[in-house]
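Enquirer: the following block contains a protein sequence and its predicted model.
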Amino acid sequence: MSKREEWLKKDGATFPGNTYVECLLKPVFNYQRDNLFSAMFQVHRAHVLMLCDRGILSTEQTARILDAVERVAVCDPAVLRYDSHFEDLFFMMEARLTEELGADLAGNMHIARSRNDMGVTMYRLTLRDQLLEILDVLTDLRESLLEVAGEHLETVMPAYTHTQPAQPTTLGHYLLAVQDVLTRDTERVWAAFHTVNQSPMGAAAITTTGFDICRDSVRKYLGFEGIVENSYDAIAGADYLLEAAVAIMMLMTNMGRWIQDLLLFCTREFEAVKVADPYVQISSIMPQKRNPVSVEHSRSIASSATADAQAVFTMVHNTPFGDIVDTEDDLQPHLYRAIDKAHRVLKLMNAVVSTLEVNRERLMKRAREGYITITELADAMVREKKVSFRIAHRIAGLVVKKACQRHLKLDEVSPELIKEASREVMGSEITFTEEELKKICDPVHFIAVRKCPGGPSPGEAARMLRDRKEKLFDDRTELQRYKNRIQSAQDSMKERIRQLTATLSS
């Protein structure tokens, strides 16, 4: 027996072959069942109602179809299993509706639509809901960051540049910065949501239809903001997937950066913060260990989410501009997994941030080390001694060098050392009193005088905190408005269906 004959004997001589079923149809069916079932029936309802509105279906036909749709829609999708009699979930449900209605009436459901516009609509409905969920947990995390930031507007800590202690700041200032990045991430997710939240229904295969339909009617029933007007674009465009993917990639990449910081802050050597007991794990052999596994897993899952989102770009890249399987059932799970992982990271980090213990004394101690207030010495020379900044910078640098050589901390530097350094740099002495030097070297003073917009001074940080809370309130209000709008559309559609199907029993 030839190799070809062996394969045909094993797989069968007609479509679908067993290998095709196992490698493609079963996985696709399971993905559709788990993600698209509800969206499919939403599209059925909206499209049939529109056909009725336009007089393409009679009221009686519409009522009978929708009655059958509701009966089939209540089945538990979790119990559905792939059946080789049907190519996918869509055809399985079509067969069930045909059993309920008969072939002619069931077939009329599909007037003026295609698997193409229906499929893209299902993807958009599902993705829309997932993005709203991301916005929900993202807003929760921002709220927690603002709450903790508000508690630490005067908790002094070192700011780092190039991984080295640079200047004093506060933990509140740092957390406000993290929240600001997440606010921009929120705006990117919103932008993706608005791109996704457009209806392609009515595009049919790719060139619309000769039937007198109303695309805007379907849009309203489904709660979309608008329609993808050009029918070719409605089917061929994949940028709504790319935009959602890039929003998730940027969100998770940004999360990963401060999550990495948090892992450093948790180390015994750094000892700046302590993750609460519910989110740490004890070693199986070393009982003294408090492993911050919740933060570690968050970093890892964020990277995994980024990888899944990147796969979306890879799969769309260099594909033809039209209806193509690359943007459909093989791609969608990558995006859904990316969003699910992002959701998990956001929720987990919200729990960690909300329960974090901060070692204020340790952070203050670190802020007094490493000569990180030396910038203020240079600034004081410019402000009070009328020295040019570059000269002041050189003097300050020499002060640090001499202090290191003599094993002095910055607050141990004497007025004589300042005189010595200034004499070497510019040939004349600069004089500060011990009291002036003590103030200049104090990280609290360093922070207090940085009142410029966006600076860490407690007053300016408090102003930023108020602004961010107002923005957060506006974002929550906007999120609820869109949730209500979508729910209202669904409720209106259900009520219309209830009224129509009620006529069958009268």
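Expert: Perfect, thanks for sending it.

Enquirer: from here on, contacts and neighbour counts on C-alpha atoms
Expert: Will do.

Enquirer: OK, contacts around Gly226?
Expert: Contact analysis of Gly226 by C-alpha atoms under 8 Å, 6 or more residues apart in numbering lists Asn197, Gln198, Ser199, Asp216, Arg219.

Enquirer: which of those residues has the most neighbours?
Expert: Ser199 (29 neighbours; other C-alpha atoms under 10 Å).

Enquirer: any idea how far that one lies from Gly172?
Expert: According to C-alpha to C-alpha, to the nearest Å, Ser199 and Gly172 sit 43 Å apart.

Enquirer: now Lys438: which helix or strand?
Expert: Using DSSP states H and E, the element containing Lys438 is helix 434-441.

Enquirer: and if you look at Ala166?
Expert: With DSSP H and E as the test, Ala166 turns up in strand 164-170.

Enquirer: the helix or strand following that strand to strand 164-170, inter-axis angle?
Expert: Remark: after strand 164-170, the chain's next helix or strand is helix 171-196, criterion DSSP H and E. Put simply, helix 171-196 runs at 90 degrees to strand 164-170, going by axes from the mean of the first three to the mean of the last three C-alpha atoms, to 10 degrees.

Enquirer: next, the one to line up against it:
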Amino acid sequence: MRRYRWRETTVKFILSSLGAAAWLALHAPAAVAQGAPAPQASASSATPIAAMAGQPRDPFFWLGEINKATLVINSEQGLLDPSIAPRLAAGVAKVIADGNASGGKRPASVITFEPLLIKAAGEDVTLLHAGRSSQDMHATYRSAILRDKLLELAEQLHATSMVLVELAARHERTIVPNYTNGVAAQPNSYGHYLLGQAAGLMRDADRIRETYARVDRSPMGTTVLNGTSWPLDRQRMARYLGFEALVDNAYDASQISSMDQPVEVASIVTSVALRAGNFVEDLMTQYAQPRPWILLEEGGGNTYVSSAMPQKRNPGLLNDTRSEASTALTLALGPVVQTHNITPGMSDPKDVKQNSAMVDGGIATLKRWSRVLKALVIRPERALEELNSDWTASQELADVLMRKYRLPFRDGHHFASEVVSYAKANDIKPLDFPYAEARRIYAESMKDSKYGADLPMSEQEFRSTLDPVAIVDNRATSGGPQPAEMQRMLAQARAHLAAQDGWIKARRAHIRDALAQLDRDFDAIAAKAPRP
């Protein structure tokens, strides 16, 4: 009972968090959700299944596909009498057509689907159940549905990554402060910062592909947990349903891997949600400043005016994105908690609607993040002003003294730290720091050093070393923000995105072509059924 109460609570949470429209989108047939009429079927249907386009790929859809594939394979391999196959096919087609009709029943379990088959084709339609169980059939449609959801997540991840990368290209030469421990740390290119964010999302894209390969395996033919005495053609079944491979071990199929899958997908949703939340919080720190260098464009649902304080422009879109990320993170915890302390094979973490809602939470977060990126207003002059008002370039003094004049880094660091302390105590900005004072501080810092007490840098070199733009340009390591490396990394990011787009399209095409072949082979048998 506790498990069902937990699920009821989770459903209520999903309703309140995602909203009615998102919840309905999970349950309503795709054609209806898009405003298109649901396909109708005649009561005596032997209608070709290929003609019934637009149905959602929900549990009912996949139970229909499994029955179609079973009929074709078993009748061709002698496990089902070919002479009755057309009549049974007509019954299967009728159940599917009735379910696709407006208001039609779309049962999500074998035990509620089978009575419809019996009503449409007679008791002997249960001959299709040779060597099958609700265990492997349900495990199969769960994998198929999660496979589709992963592709949806991959598509939105790709779209958001594209926005990040192209924004990075536009701001390749925009020099801004970057922060560590919540404090301005070093100057950087904003494009370089964005490419860093994109690199994280590309790792998530890699994780999706890796997870997809494990989800894209067919459990069909494993029955409950140890197979069957029927010599079922599992490989052909997998091909018809668009799976790339089999779950090899029959016990693993419905007892272990079907519990692993939602937990693994949850880890990807968690990663996406955490990244979005981190990005939003980084932006939110600017809203505490009286003169931020980065903001959201006002209006269009991005910001709203405070009801009491006319000067305030609250970043509503940032708040909504953070909230969306928190919702996705909460939903992603569901499969983890539900898988904890249960015996293998229990249904707790396998709920299709809950796991689909979890992935949809990740997709919604990425969509909001894209909106944030498109709404950003970046002020390069203000960013440079902030850099020049603080000492984020001070490390460069130590670096240049070591690189060019062979001064140990710790000595150079001590000198730079003393310069910063004097400047802050006397309210001196980097561009205004007196060169004479720098020489004095250096002499005091190095009075007992064997390296000499005269600052080896000229005044011009001292000042250029504190220039944020020059610092970025002079970076020499691979992966830095210097122009040559930015061009290389932008090209690399675009190539990665192109490959990811190709992978998504190839996976979708593979499933589409497999199901189309099943339709053709099934329709050929159904067409032989006598017409009333």
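Expert: Sure, I can see it. Here the structure is a predicted model, which is why all the values come from computation and not from measurement.

Enquirer: which part of the second structure matches the strand holding Ala166 of the first structure?
Expert: Matched against the second structure by TM-score structural alignment, strand 164-170 of the first structure falls on residues 183-189.

Enquirer: swap in stretch 386-395 of the first structure?
Expert: Counting by TM-score structural alignment, stretch 386-395 of the first structure corresponds to residues 406-415.

Enquirer: what's the mean distance for the longest helix anywhere in the second structure versus the first structure?
Expert: Counting residues, the longest helix found in the second structure (DSSP state H) is helix 483-526. Mean deviation of helix 483-526 of the second structure relative to the first structure after superposition (mean C-alpha distance after the TM-score superposition for the first structure): 1.0 Å.

Enquirer: by contact count, what packs against that helix?
Expert: helix 59-76, helix 85-100, helix 134-170, helix 190-215, helix 234-240 (3 or more C-alpha pairs under 8 Å, 6 or more residues apart in numbering; DSSP states H and E).

Enquirer: distance to Asn226 of the second structure for these - can I get that in a markdown table?
Expert: Formatted as a markdown table, those follow (distance: least, C-alpha to C-alpha, whole Å):
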| stretch | distance to Asn226 of the second structure |
| --- | --- |
| helix 59-76 | 19 |
| helix 85-100 | 28 |
| helix 134-170 | 11 |
| helix 190-215 | 20 |
| helix 234-240 | 14 |
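
Enquirer: and among the ones you listed, the most buried is which?
Expert: Sort these by mean neighbour count, taking mean count of other C-alpha atoms under 10 Å, and helix 85-100 sits at the top with a mean of 26.

Enquirer: other SSEs contacting that one?
Expert: helix 59-76, helix 110-121, helix 483-526.

Enquirer: where in the first structure does the last one align, residue-wise?
Expert: Structural correspondence for helix 483-526 of the second structure: residues 458-501 of the first structure, per TM-score structural alignment.

Enquirer: isn't Glu296 of the first structure right up against Leu262?
Expert: No. Using C-alpha atoms under 8 Å, Glu296 of the first structure is not in contact with Leu262; the gap is 9.6 Å.

Enquirer: of those two, who's got more company?
Expert: Leu262 (19 against 16).

Enquirer: contacts only, for that one.
Expert: So Leu262 of the first structure contacts Val295 (C-alpha under 8 Å, 6+ apart).

Enquirer: so which strand or helix has it?
Expert: Taking DSSP H and E as the criterion, Leu262 of the first structure maps to helix 239-266.

Enquirer: elements contacting the helix or strand that comes right after that helix?
Expert: The C-terminal neighbour of helix 239-266 of the first structure among helices and strands, as given by DSSP H and E, is strand 273-274. Identification of packing neighbours for strand 273-274 of the first structure by 3+ C-alpha pairs under 8 Å, 6+ apart yields helix 239-266, strand 357-358.

Enquirer: having no further points to raise, I will conclude here.
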